[in-house]
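Chemist: Sequence first, predicted coordinates after that:
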Amino acid sequence: MVDAHRTFVIVGGGLAGSKAAEALRAEGFTGRVILIGDERDHPYERPPLSKGYLTGSDERESVFVHEPAWYAGADIELHLGQTVVRLDRPAKSLQLGDGTRLHYDKVLLATGAEPRRLDIPGTSLASVHHLRRLAHADRLRGRLSALGQENGHLVIAGAGWIGLEVAAAARAYGAEVTVIEPEPTPLHSVLGPEMGMLFADLHQEHGVRFHFGARVCEITGADGMVQAVRTDDGEEHPAHDVLAAIGAAPRTSLAEAAGLELSAGQGGGVAVDSALRTSDPDIYAAGDVASVRDTPWAAELRVEHWANALNSGPAAARSMLGGDVVYDRVPYFFSDQYDVGLEYSGYAPPGSYDQVVCRGDVAKHEFIAFWLRENRVLAGLNVNVWDVTGAVQDLIRSRVAVEPDKLADPDVPLSDLGGHGNGKG
């Protein structure tokens, strides 16, 4: 039976929010748990939107975190299709878009992120897409199928993870694909030029065309439909559809209006400590919107990937309940493109490392890459090599110096190189 004297409200109906609600009940919280989401769909996981669901290999029902009936069974009060328009900290209340006011004892902000828009002429044309929500994936999936049948062209602005995964899906449908990217390689800000070129080669082998060193500056069309994309170096690319995949921005407007401290770091977000507490001791943040201070990996770090939502939601729930929480997981993400599956652990943007060491066969796409600084492993990427994530993360956590020759030698077990952690990501 629910004890109505304590109310915890979760703002955000994604993976972080739903897993936080689950954790509150698993930890024995008997008060009211209210979960508010601005989509009408029940909470779902986002990776399938650019992977299995987009390609057609996964059914729509497979993306949901829980069966719809689970929420009632766990006494989770759902407010779907609702936005929170005001967070009144002195009154400890929330106001929803329909005028409903909710009292809270503690709040978790799991408002996520939203796709960045192209600020150029032509974005109002009918076949310009973003990919963040299930409704976006529904629409894009239909368009990719049509493009494949009609030998149509998709132009993708941005060669990050979403852009590359959609490119792979589009090629599987048979669509023509051009990717426009201002950096010299795909994934340049994440993997640097060394591994970025690997993904350029991979996609070019599958028929994707790249235009590096340029930005989309205009989308042209007629009768409301896209016809071409122009870049700032004077090139024009034929297009029937355009995907803007230029990153995501944390949804901080509610927190900002409430006077909560925001991160001054490059990724922005709501500033939280290692227990995921904001500048208000009764308000927490998790998932894409949270920027964690003083992590072992960076002074402030906001991680947008699935594993962070999966793990930080429950961690925030335990912190809300008074648990001793230190959220310091190694950043982790995964991707699937064509016949290449990969996992990346750590944090090593360009400029932070001094060498990249590989073990295995890079040409056959079966290897592990390590980013090092002063012989200490900052990050690792395993490509079509499995069951090594724990060992890679142990090396990252240990911060021990390793000999690059041994790191590159597949006959030397990773566990012999000095990692002593628990392998949790």
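Modeler: All right, it came through fine. Residues are numbered from 1 along each chain as shown.
Chemist: Only C-alpha atoms from now on, for both contacts and neighbour counts.
Modeler: Fine.
Chemist: buried set for stretch 250-257?
Modeler: Residues of stretch 250-257 classed as buried: Pro250, Arg251, Thr252, Leu254, Ala255 (neighbour count, 16 or more other C-alpha atoms under 10 Å).
Chemist: now do stretch 335-355
Modeler: Ser335, Asp336, Gln337, Gly341, Leu342, Glu343, Tyr344, Ser345, Gly346, Tyr347, Ala348, Tyr353.
Chemist: cool, stretch 179-196 as well?
Modeler: By 16+ other C-alpha under 10 Å, the buried positions in stretch 179-196 come out as 179-188, 190-193, 195-196.
Chemist: ok, second structure coming up, stack it against the first:
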Amino acid sequence: MAGIVVIGAGQAGSALVAKLRASGYDGALTLIGDEPVPPYQRPPLSKKYLLGEMGVERLILRADSFYADQAITLKLGQPVTRIDPAAKTVWLGNESIAYDQLALTTGADPRRLPAAAGGDLAGVYGVRKLADIDAMASEFQPGRRVLIVGGGYIGLEAAAVASKKGLEVTLIEAAPRILGRVAAPQTADAVRALHQSHGVTIREGLGLTRLTGDTRVTGADLADGSHLDVDFAIIGIGITPGGQALAEAAGLTLDNGIATDALGRTSDPAIWAAGDCASFVYRGARIRLESVQNAIDQAEAVAANMLGADTPYVPMPWFWSDQYDMKLQIAGLNTGYDRVVTRDSGPARSFWYYRGATLLAVDAMNDPRGYMVGKRLIEQGKSPAPEAVADPATDLKALLA
């Protein structure tokens, strides 16, 4: 038997191979990654690692001895160049590896600025890989000026780190407001106020025309005709599903990423996908979930289905973001909401998303109780009356009864 090959040595890939072994699979197992380091956590990169509060050894998910003990062949720093589904073979340059089943856990790639917009200048950074953070770390010196392009969670987390390190921070967002794709105006208002209280300049509804400089970025021309002098720039304008070119060349169906069925199988019955790169149908729409929770849970579900479990994957989404002293915890998906209910209990605040009478999601700011209760309600399919949620006198735990 050729065994199982997994392409993508991130959170999903690591979870998938570990689950295969824990479930009793004893055949050949190979995990391939294009980075030269073993699988590691990505969320702390733009938070504690960039702040210097977490060392690289704490990022690593599993010790090298785990892979050796579990007879998992790790191939690191070796990007896959081609998949041949007919021959059931993957190619790493001139090296080929046969497979019986193949899993794609290729994550996501950051959107880059084109060269015409200054994307190839020195001092311009993305936030996705360990190497990205290591490359920009020396730029974070007090008094320097940083431009952050993009008002999503990645850009906002980078802005928080830069502010805490004493930099002069300007964040621009081309959309009318920050967090426009992922959060309600109420959440965005609270996050914006938090950043402004720490001296961050946030300019919304303002796009970037180009970064300027000869070989290194020194400034930015903005869409309103103004110019901003900067020492470096961080680009946080979203991500695209990873591995799409590889999958497309292999003849796999793409639809907002690598399209899978409810089990995680792609259009080729011997090839599976999980994590940020994979799209699947949820509540009648094809979606991708970009989160650690989904990477782990979906990968483990795919591992079980590769071994014959035949159990559809049903996500229980949750996310988080750390900015300054605020911990934002998110349960559920707010897609399709038509009402937001605010619960304000002093320093703890939460925003509850409803569609009609149905609770969809909760954004909880320094409110672990609101997050915990909201998450459990969503998982149990319960929807408390919005008036009860909004009343600070309501005992949230009672809503679970």
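Modeler: Done, it's in. Everything numeric here is computed off the predicted structure, so don't read it as measured data.
Chemist: So which of the buried residues of stretch 250-257 of the first structure are in strands?
Modeler: Pro250 (DSSP state E).
Chemist: out of the buried residues of stretch 250-257 of the first structure, who's nearest Val11 of the first structure?
Modeler: Among these, Leu254 lies closest to Val11 of the first structure (C-alpha to C-alpha), at 9.9 Å.
Chemist: so what corresponds to that closest one in the second structure?
Modeler: Matched across to the second structure, Leu254 of the first structure falls on Leu246, judged by TM-score structural alignment.
Chemist: From Ala401 of the first structure, how far out is Asn375 of the first structure?
Modeler: 5 Å (C-alpha to C-alpha, to the nearest Å).
Chemist: now swap in Gln82 of the first structure and tell me
Modeler: The gap separating Gln82 of the first structure from Ala401 of the first structure is 51 Å, by C-alpha to C-alpha.
Chemist: of the two, who's got more company?
Modeler: Neighbour totals were compared for Gln82 of the first structure and Ala401, and Gln82 leads with 19 against 15 (other C-alpha atoms under 10 Å).
Chemist: Assumed Asp297 of the second structure was part of a helix.
Modeler: Yes - checked against DSSP: H, G, I helix; E, B strand; the rest coil, Asp297 of the second structure lies within a helix.
Chemist: Kindly tell me how buried it is, as a neighbour count.
Modeler: What Asp297 of the second structure shows, counting by other C-alpha under 10 Å, is a neighbour count of 21.
Chemist: hmm, back to that, ok, for the match of Leu254 of the first structure, nearest residue in space, not its chain neighbours?
Modeler: Arg82 (6.3 Å; C-alpha to C-alpha, 6 or more residues apart in numbering).
Chemist: Same question for Leu187 of the first structure.
Modeler: Gly160 (5.0 Å).
Chemist: Contacts only, for the one you found.
Modeler: Pro186, Leu187, Ala245, Ile246, Gly247 (C-alpha atoms under 8 Å, 6 or more residues apart in numbering).
Chemist: ditto for Arg355 of the second structure
Modeler: Residues in contact with Arg355 of the second structure, defined by C-alpha under 8 Å, 6+ apart, are Gly336, Tyr337, Asp338, Arg339.
Chemist: Which one of the residues you listed is nearest to Phe66 of the second structure?
Modeler: Closest to Phe66 of the second structure, out of all of these and judged by C-alpha to C-alpha, is Gly336, at 42.7 Å.
Chemist: Mind telling me what Asp229 of the second structure corresponds to in the first structure?
Modeler: By TM-score structural alignment, Asp229 of the second structure lines up with Pro238.
Chemist: from memory that match sits against Asn151, does it?
Modeler: No - between Pro238 of the first structure and Asn151 there is no contact under C-alpha atoms under 8 Å: 11.9 Å.
Chemist: So the two - more neighbours on which side?
Modeler: The residue with more neighbours, out of Pro238 of the first structure and Asn151, is Pro238; 18 against 13, by other C-alpha under 10 Å.
Chemist: Chain neighbours aside, what residue packs nearest to the more buried one?
Modeler: Ala228 (4.3 Å).
Chemist: Which secondary structure state does the one you found sit in?
Modeler: strand.
Chemist: ok, it touching Glu235?
Modeler: No - counting by C-alpha under 8 Å, Ala228 of the first structure stays clear of Glu235, with 10.2 Å between them.
Chemist: So which of those two has more stuff around it?
Modeler: Ala228 (21 against 11).
Chemist: Next one: that one relative to Leu301 of the first structure, how far apart?
Modeler: For Ala228 of the first structure, the distance to Leu301 of the first structure - C-alpha to C-alpha - is 38 Å.
Chemist: What does Ala274 of the second structure correspond to in the first structure?
Modeler: Per TM-score structural alignment, Ala274 of the second structure is aligned with Ala286.
Chemist: residue contacts, that match?
Modeler: Neighbours of Ala286 of the first structure in contact, by C-alpha under 8 Å, 6+ apart: Ala16, Gly17, Leu108, Leu109, Ala110, Leu276, Ala309, Ser312, Gly313, Ala316.
Chemist: Check the secondary structure at the residue mapped onto Leu289 of the second structure from the first structure for me.
Modeler: In the first structure, the residue paired with Leu289 of the second structure is Val303, using TM-score structural alignment. On the three-state scheme (three-state DSSP), Val303 of the first structure is labelled coil.
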